[in-house]
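J.: sequence unavailable; structure follows:
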């Protein structure tokens, strides 16, 4: 296996583990607070993490080309960062 492939797999593994932990923690915080901003934070981190998982799966399991799997990951990352940006501007408490 090429060293750059090992580095890529290691980096993606760290991204997935940290992303899963962050997603879980923000989901728990959202359940406690029911804050709209926390929900957006949870969804944004989840999208970035899901994009990394999906890209790796497409490339390693389904043998998609690197360019295609990277494009899919980029779409999820862009959507995740858009939601994360929204979470910073949302300060209204949820109505329940």
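T.: Done, it's in. These figures come from a predicted structure and were not determined experimentally.
J.: alpha carbons only for contacts and neighbour counts from here, please
T.: Will do.
J.: for residue 93, which three-state class applies?
T.: Secondary structure, DSSP: H, G, I helix; E, B strand; the rest coil: residue 93 is coil.
J.: just give the closest residue to it, not the sequence neighbours.
T.: Once flanking residues are discounted, residue 93 sits nearest to residue 35: 5.5 Å by C-alpha to C-alpha, 6 or more residues apart in numbering.
J.: which parts of the protein are helices?
T.: Here the chain has its helices, by DSSP state H, at 3-33, 36-60, 66-89.
J.: and these, which is most packed in?
T.: helix 36-60 (a mean of 21; mean count of other C-alpha atoms under 10 Å).
J.: the structure to be compared is supplied as follows:
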């Protein structure tokens, strides 16, 4: 893989980590303010998606996991995170 592609992946994963952490924090802060269980579950869902990006990046860059395996790790955690988010939208207050 070229240095430019590796650098771009690291940059995008860093942006995803920062934005995902921000959204997770805001959702958790809203949960703490309101006590709404759905907001807690929403924060967990966004946290799971963010964790997927982080773990896939670490696995690929530091642990020698192939790009395809990293994409699989990321995709599995994004799917799980979206399922959690969908569940949070159906919770009653």
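T.: Received, thanks. No experiment lies behind these values; they were computed from the predicted model shown.
J.: and the TM-score between these chains?
T.: Overlay of the two chains. TM-score (TM-score structural alignment, normalised by the length of the second structure): 0.90; 92 aligned residues with a C-alpha RMSD of 1.2 Å.
J.: residue 54 of the second structure versus residue 66 of the second structure, what's the distance?
T.: Per C-alpha to C-alpha, to the nearest Å, residue 66 of the second structure is found 15 Å from residue 54 of the second structure.
J.: what's the answer for residue 17 of the second structure, then?
T.: To residue 54 of the second structure, residue 17 of the second structure is 6 Å away according to C-alpha to C-alpha.
J.: tell me, what residue is most central in the second structure?
T.: By C-alpha atoms, centre = their mean, the second structure has its centre lying nearest to residue 50, at 1.6 Å.
J.: my guess is that residue contacts residue 16, does it?
T.: Yes - using C-alpha atoms under 8 Å, residue 50 of the second structure is in contact with residue 16, at 6.9 Å.
J.: ok, and the closest non-adjacent residue to residue 46 of the second structure?
T.: Residue 46 of the second structure's closest residue in space is residue 24 (C-alpha to C-alpha, 6+ apart), at 5.5 Å.
J.: pretty sure that neighbour sits against residue 41.
T.: No - Residue 24 of the second structure is beyond contact range of residue 41, at 10.2 Å (criterion: C-alpha under 8 Å).
J.: OK, contacts around residue 15 of the first structure?
T.: 49, 52 (C-alpha atoms under 8 Å, 6 or more residues apart in numbering).
J.: if we go to 10 Å?
T.: Residue 15 of the first structure sits next to 9, 21, 48-49, 52-53 when contact means C-alpha atoms under 10 Å, 6 or more residues apart in numbering.
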